[in-house]
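> Below is the structure, and that's it, no one-letter string:
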């Protein structure tokens, strides 16, 4: 894949990470999502969306300049919290809004908000805005 396309794909991945953090950090977003897609487990969706867009074991995706050092630290911290929450909660998670009562889900929400706050300092890189023109 040409470098500029690789960079664009990684920028879109970064944007999807921000979206996943927005969902995980917001009870209202989770409730709204649940009302729009009956039959889908939103708690599982929160976990699966993150798993789709974040791979902490691959440093080639988490590097500067796409991510600042503080963003890398924040994303890895959130991933650790998410993994810990998955270990502490049952495989069959309660649905929205019952999930909001679990202390582990409250910890996850807080960690997501912390990571989102760091990521939003620079925000998303939508529409290839960070791609340099090769011409």
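Perfect, thanks for sending it. As the structure is a prediction and not an experimental result, all values here were calculated from the model.

> C-alpha only now, for contacts and for neighbours.
OK.

> residue ranges for the helices of the protein, please.
For the chain, the helices defined by DSSP state H cover 3-24, 27-36, 42-53, 69-88, 103-119.

> Mind listing what's buried along the third one?
When burial is assessed from 16 or more other Cα atoms under 10 Å, helix 42-53 yields the following buried residues: 42, 43, 45, 46, 47, 49, 50, 53.

> okay, now the one to match up with it:
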């Protein structure tokens, strides 16, 4: 992979991680997303988007270059909460309007908000 492509890939994934954490942390953004894209299944999208922007690519060498060690640690901690919530959520999670009322959603949103706060301090 050439250097320019590698840098763009790192930039894009870094940006996506922050955007996904913002979405996961915000009840309003999730409900707005569902309203604007009625065919989306936002509850499942929260898990899928995190998987796509962190869990799948995190083992790639270029991915580790996109974040410093402190940032990667924060993302790993959030990922641990995501896994716990995923285990406690049905494979087909409830509709977003119901999911945002659950303790699992509150745990996930709180962890995303905490991660964002820590990332912004770095």
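Received the coordinates, thanks. Values in this document were obtained by computation on a predicted structure and should not be read as measured data.

> Compare the helices of structure 1 and give me the one nearest residue 95 of structure 1.
Residue 95 of structure 1 sits nearest to helix 42-53 of all the helices of structure 1, at 6.7 Å, using Cα to Cα.

> Now find how far off-centre that closest one is within its chain.
Relative to its chain's centre, helix 42-53 of structure 1 lies at 8 Å (Cα atoms, centre = their mean, to the nearest Å).

> orientation of it relative to helix 69-88 in degrees?
Interaxial angle of helix 42-53 of structure 1 relative to helix 69-88 (axes from the mean of the first three to the mean of the last three Cα atoms, to 10 degrees): 130 degrees.

> quick one: helix 42-53 of structure 1 aligns where in structure 2?
The aligned range for helix 42-53 of structure 1 in structure 2 is 42-53, by TM-score structural alignment.

> one step back: which one of the buried residues of helix 42-53 of structure 1 is nearest residue 30 of structure 1?
Distance to residue 30 of structure 1, by Cα to Cα, is smallest for residue 42 among the buried residues of helix 42-53 of structure 1, at 6.5 Å.

> can I assume that closest one is in contact with residue 36?
No - using Cα atoms under 8 Å, residue 42 of structure 1 is not in contact with residue 36, being 10.6 Å away.

> Could you report the neighbour count for residue 66 of structure 1?
16 (other Cα atoms under 10 Å).

> which residue numbers in structure 1 go with stretch 100-113 of structure 2?
The alignment places stretch 100-113 of structure 2 over residues 100-113 of structure 1 (TM-score structural alignment).

> and that stretch, which residues are buried?
By neighbour count with 16+ other Cα under 10 Å, stretch 100-113 of structure 1 contains the buried residues 100, 104, 105, 106, 108, 109, 110, 111, 112, 113.

> Ok, stretch 16-29 of structure 1 next?
Using 16+ other Cα under 10 Å as the test for burial, stretch 16-29 of structure 1 gives 16, 17, 18, 19, 20, 21, 22, 23, 24, 25, 27.

> can I get the residues you listed in TSV with distance to residue 57 of structure 1?
Below are those laid out as TSV (distance: Cα to Cα, whole Å):
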residue	distance to residue 57 of structure 1
16	18
17	16
18	19
19	21
20	18
21	19
22	23
23	23
24	21
25	23
27	29
